[in-house]
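> This is the structure alone, sequence omitted:
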């Protein structure tokens, strides 16, 4: 009798409540979808606010011989001096692979899968090595940042070469080209 009462008192383990578990998973999926949608809407809103930027210039048909070329990554553009104020209008916020070509005419930025653009030589303002731009932080000097004028705004665009040793040559060549351009304009 004691064995029978002991067996009667033992109960099987609780069965998983699948309805509650599925409910939690559906709720979590809806929350993630809402957060993603809000981020996307914020990106589109930022693009609308920056709608006053003119269209990006395109490369001239005859830009001249290449002074420097570089393959790497384009990490985005920001308002000059404000490394967290990302510019997203006209596709400038889209990170992508990049092929840079510097000529006497300017800087040709070719981005497979994103909008290409051209920075005329007279729009170039400065080149420097930095450690970050919106969405990307690297070690000190790991990013080539080119400051240029677009419309009435100064922009910083961040690039990283597949071979970081190239960055110093780009900074020297760009700054030399910019100072020659300023000297030529001052002589007029």
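Noted; the coordinates are in hand. Treat the numbers as computed from the prediction; the structure is a model and nothing was measured.

> CA atoms for contacts and neighbours, from now on please.
Will do.

> need the next SSE after the longest strand belonging to the chain, C-terminal direction.
Determined from DSSP state E, the single longest strand within the chain is strand 68-79. Downstream of strand 68-79, the first helix or strand assigned by DSSP states H and E is strand 86-87.

> Specify the angle between whatever helix or strand comes next after that next one and strand 68-79 in degrees.
Next in sequence after strand 86-87, counting helices and strands by DSSP H and E, comes strand 96-103. With axes from the mean of the first three to the mean of the last three CA atoms, to 10 degrees applied, the angle from strand 96-103 to strand 68-79 works out at 120 degrees.

> Show me what the helix or strand just after strand 96-103 is packed against.
Heading C-terminal from strand 96-103, the first helix or strand you meet, by DSSP H and E, is strand 106-110. Applying 3 or more CA pairs under 8 Å, 6 or more residues apart in numbering; DSSP states H and E, we find strand 106-110 packed against strand 96-103, strand 117-120.

> all helices for this protein, in order.
2-9, 18-49, 166-187 (DSSP state H).

> next, the one to line up against it:
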């Protein structure tokens, strides 16, 4: 026999796929993914139950006044103030969405298509800053507008990202001017002086 014939005689065809074994692995993987998804959903519901003591979100008053600033972008969620990983999910605050923000003398109007809208009265605003992250979203330094506000006795940080990131610095200035006690006192004194 020639060497080529020896090689041809030694070669075997590939083993046929073991279909029952493969189907078993696929079904097991699908069950595992389903279990992980179910556990995540239960954790989300449990977090909402733990936060059930939060008061209802304020709705916008009929008279809000003229818009000082407007912003179109994305809402990335809310956390306990100063704890960027402690997500708040009660009252739909954990739902990401598109957002339209309007700042007036009355407060901050947050309109979210497909999610619950809410209004932050001016007296509930505590300040604003640019930051790089909030639970579930991390960007470059200064990529997120974080607004701190009070809901009942709980301080909340809400994260927004404008479609035009350059305008976020103007929002920080305007919100901090509204919440700065010195600015508020000066404005009140000026108004009282004008009335005299």
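Done, it's in. Quick caveat, the model's predicted, so the values are computed rather than measured.

> Put one on top of the other, what's the TM-score?
The TM-score (TM-score structural alignment, normalised by the length of structure 1) is 0.91; 185 aligned residues with a CA RMSD of 2.2 Å.

> about what we covered before: name the helices or strands packed onto the longest strand of structure 1?
Where contact means 3+ CA pairs under 8 Å, 6+ apart, strand 68-79 of structure 1 is packed against strand 86-87, strand 96-103, strand 132-133, strand 153-161.

> Have a look at how far, on average, the third one is from structure 2.
Plainly put, strand 132-133 of structure 1 ends up 0.5 Å away from its match in structure 2 on average once the two are laid over each other (mean CA distance after the TM-score superposition for structure 1).

> so that strand matches what in structure 2?
With TM-score structural alignment applied, strand 132-133 of structure 1 matches the range 133-134 in structure 2.

> Run through who's touching the matching stretch.
Stretch 133-134 of structure 2 has contacts (CA atoms under 8 Å, 6 or more residues apart in numbering) with 76, 77, 78, 79, 84, 85, 139, 143, 144, 159.

> so the fifth one touches residue 137, yeah?
No. Look at residue 84 of structure 2 against residue 137 with CA atoms under 8 Å: they stay out of range, at 9.8 Å.

> PyMOL command to pick out the buried ones of the contacts of stretch 133-134 of structure 2?
Selection of buried members from the contacts of stretch 133-134 of structure 2 for PyMOL, criterion 16 or more other CA atoms under 10 Å:
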select buried, resi 76+77+78+79+84+143+144+159
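
> Make JSON lines out of the contacts of stretch 133-134 of structure 2 and add distance to residue 33 of structure 2.
Conversion of those to JSON lines gives the following (distance: CA to CA, whole Å):
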{"residue": "76", "distance to residue 33 of structure 2": "25"}
{"residue": "77", "distance to residue 33 of structure 2": "25"}
{"residue": "78", "distance to residue 33 of structure 2": "27"}
{"residue": "79", "distance to residue 33 of structure 2": "27"}
{"residue": "84", "distance to residue 33 of structure 2": "28"}
{"residue": "85", "distance to residue 33 of structure 2": "24"}
{"residue": "139", "distance to residue 33 of structure 2": "28"}
{"residue": "143", "distance to residue 33 of structure 2": "33"}
{"residue": "144", "distance to residue 33 of structure 2": "32"}
{"residue": "159", "distance to residue 33 of structure 2": "30"}
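
> Nearest to residue 65 of structure 2, out of the contacts of stretch 133-134 of structure 2: which one, please.
Relative to residue 65 of structure 2, the closest of these is residue 159; by CA to CA it sits at 24.1 Å.
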